[in-house]
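> Mind looking at a prediction? Sequence and model below.
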Amino acid sequence: MKELFVSYPYLFVFVMAFFNWFMTFLGSTIVFFIKKESQKLVSISLGSAAGIMVAASFFSLILPAINELDNKPTYFLLIIPLGFLLGGLFLRLCDLLLPHEHLISHHQEGLKDSHLSKTNLLMLAMTLHNIPEGLAVGVAFAGNGQQLLSAIILSIGIGIQNFPEGMAISLPMHQCGISKSKSLFYGQLSALVEIPSALIGYSFAKMMGTILPFALSFAAGAMIFVCIEELIPEANATKEIDVGTMSFMVGFIIMMTLDICLG
């Protein structure tokens, strides 16, 4: 597998990012099988997705970043908290500028003079959410094959969390009065951004190979921002607080187990 990656790195990254989109598509199709509103199912979807993302940020991004600096002077490790902070600030800036609406609470953020529809606001929210996931996958594969297994585990983990994430997009849209077909369409469309984001992240990290630890921690910071600002509050925005919390725990355990068993 390493030989295949070395020979066709962009194709490899594309396939893994496509897998992540496809898992979102599969999750979005659940809207056709749910006959009535289920806030509990949405809370489970958001909580488990958040748990997987938090675990992936630590086990598949921050730890590999630390390993990359293993033979460097200790002060080089400051690159990691700096990258983490800037990743969060980057998403915060996007949050301030791009108009979007939260799935459950329907709280709107970004520029207030937007004339976008509710559907488009929801779409922008989930697109903003998926950008750091794509960047994380691309950056993780930029380590010249040295962290290949860790990058594959990260991609698998994001793919797994994209399934409940697809549900968490399409179900609330349908509950807002949008047809099941359109809910599926918008649900999978929000994840398409992960493919170009992964390719851009890989290209950027390869061109600037010496800052790979920074890029890894930057991606981790962006993902953690999404979890704390979007997924976790939304999972607990209904009466199903305990369900969202326990789903987070299960999601974290799934990703941690993948890393322990495969890594």
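Perfect, thanks for sending it. Residues are numbered from 1 along each chain as shown.
> Only C-alpha atoms from now on, for both contacts and neighbour counts.
OK.
> Test my guess that H102 contacts K118.
No - the pair H102 / K118 is not scored as a contact, 10.1 Å apart, by Cα atoms under 8 Å.
> Give me the more crowded residue out of those two.
Set H102 next to K118 and count neighbours by other Cα atoms under 10 Å: H102 wins out with 20 against 15.
> Q108 touches H100, doesn't it?
Yes - using Cα under 8 Å, Q108 is in contact with H100, at 5.7 Å.
> Between those two, which has more neighbouring residues?
More crowded of Q108 and H100, by other Cα under 10 Å: H100, with 29 against 16.
> mind listing what the more buried one touches?
Q108, E109, G110, N120, L121, L122, M123, L124, A125 (Cα atoms under 8 Å, 6 or more residues apart in numbering).
> Return the members of those classed as buried.
Q108, E109, G110, L121, L122, M123, L124, A125 (16 or more other Cα atoms under 10 Å).
> Next one for the comparison:
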Amino acid sequence: MNLLFLIVIFTALGGVLSVLAASVFLLLPDDTRAKILPHGVSFATGALLAVAFWGLIPHAFEEVGVTQIQPLSGAIMLGLLMFFILEKLLIWRHCHSGSCEVHGDTDEHGHGHSHGSHKSAGTMIIIGDSIHNFVDGVLIAAAFLTDVKLGIVTSLAVAAHEIPQEVGDFAILLHSGYSKAKALFYNVLASLTTIVGGVLAYYSLGDLQDSLPYFLAMASSSFIYIAVADLIPTLHKKTDIKTSLQQIALIFAGICLIVSLHGVAHDIQLDGVENEATHQHSS
């Protein structure tokens, strides 16, 4: 199957479809949405960590020689610092809990109490998501250009963490005065930048094969930072035994799913290679 076609399909999965999936939560009562969201955050934490440490980082190191191991490790470290700085500048801001300095605090029911302009917070969400989704598209394309199975699990991990984020973003946009229709429209519009990033990366990164391991390193930095800096602190807000055990179970579920999908994608890719080789031999 054409690689560009795969990139378009899976960047759409990581962007547009995650928004549409998150939009289902708009139909739920606030209390129900507040109960479901933390479970999605726990699952996304495991998925992101698994993709970073089981998929992206090993593949990045496989692509470079022994002399490049230290520079590649440095790229991962610099990536973490870069995402910290971006978040400080309010460009890369994820509100999974519905409470942050940019968007204002929320009560236990998810209702916001903004400290500034509601419209400004909504605009910041749309701009931030557009940039974030564009970068996600580049990272997905880089993963596909390295290995098809890596591209598949990377796009699934993007979708896993995008869904709970988009649910939070919907809540913020609604509180900022947007109607449900406009909130959905602007979120879908912002998600299209994932496809744009993937297509542009396909045409530019293809000629920069030596740089692909460093894009994978940046992708792993992104996933690790989101999991450790944004998602895990949210999970620590609940400390009772029952909730903690649920969080641990869902984190491991996210890890197991990505590891399993990685194996399935590997088998599918091997079958495709064997079939192609058989076809060429017979012809």
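Looks like it arrived, so ask away. None of these values were measured; they are calculated from a predicted model.
> Now do the shared contacts for Q108 and H100 of structure 1.
Counting by Cα under 8 Å, 6+ apart, Q108 of structure 1 and H100 have no common neighbour.
> Show me what the helix or strand where I268 of structure 2 lies is packed up against.
For I268 of structure 2, the host element (DSSP states H and E) is helix 241-282. Applying 3 or more Cα pairs under 8 Å, 6 or more residues apart in numbering; DSSP states H and E, one finds that helix 241-282 of structure 2 makes contact with helix 30-50, helix 148-175.
> which one of these lies closest to L231 of structure 2?
Closest approach to L231 of structure 2 among those (Cα to Cα): helix 30-50, 6.3 Å.
> which residues sit in contact with the residue nearest to F76 of structure 1 when sequence neighbours are not counted?
Spatial nearest neighbour of F76 of structure 1, chain neighbours left out: L69 (7.0 Å); criterion: Cα to Cα, 6 or more residues apart in numbering. Shown in contact with L69 of structure 1 (Cα under 8 Å, 6+ apart): F76, L77, P213.
> and the second one, what pairs with it in structure 2?
Using TM-score structural alignment, the partner of L77 of structure 1 in structure 2 is I69.
> And its match, how close does it get to F61 of structure 2?
Distance, I69 of structure 2 to F61 of structure 2, using Cα to Cα, to the nearest Å: 7 Å.
> can you count the residues close to the closest residue to L173 of structure 2 other than its chain neighbours?
Nearest residue to L173 of structure 2 in three dimensions, chain neighbours excluded: G122, at 5.1 Å (Cα to Cα, 6+ apart). Neighbour count of G122 of structure 2, defined by other Cα under 10 Å: 25.
> Can you point out the buried residues in stretch 173-183 of structure 2?
So, applying 16+ other Cα under 10 Å, buried residues of stretch 173-183 of structure 2: L173, L174, H175, S176, Y178, A183.
> quick one: contacts for the residue nearest to the spatial centre of structure 1?
The residue lying closest to the centre of structure 1 (Cα atoms, centre = their mean) is E133, at 3.4 Å. Applying Cα under 8 Å, 6+ apart, we find E133 of structure 1 in contact with I158, E194, A198, A219, M223.
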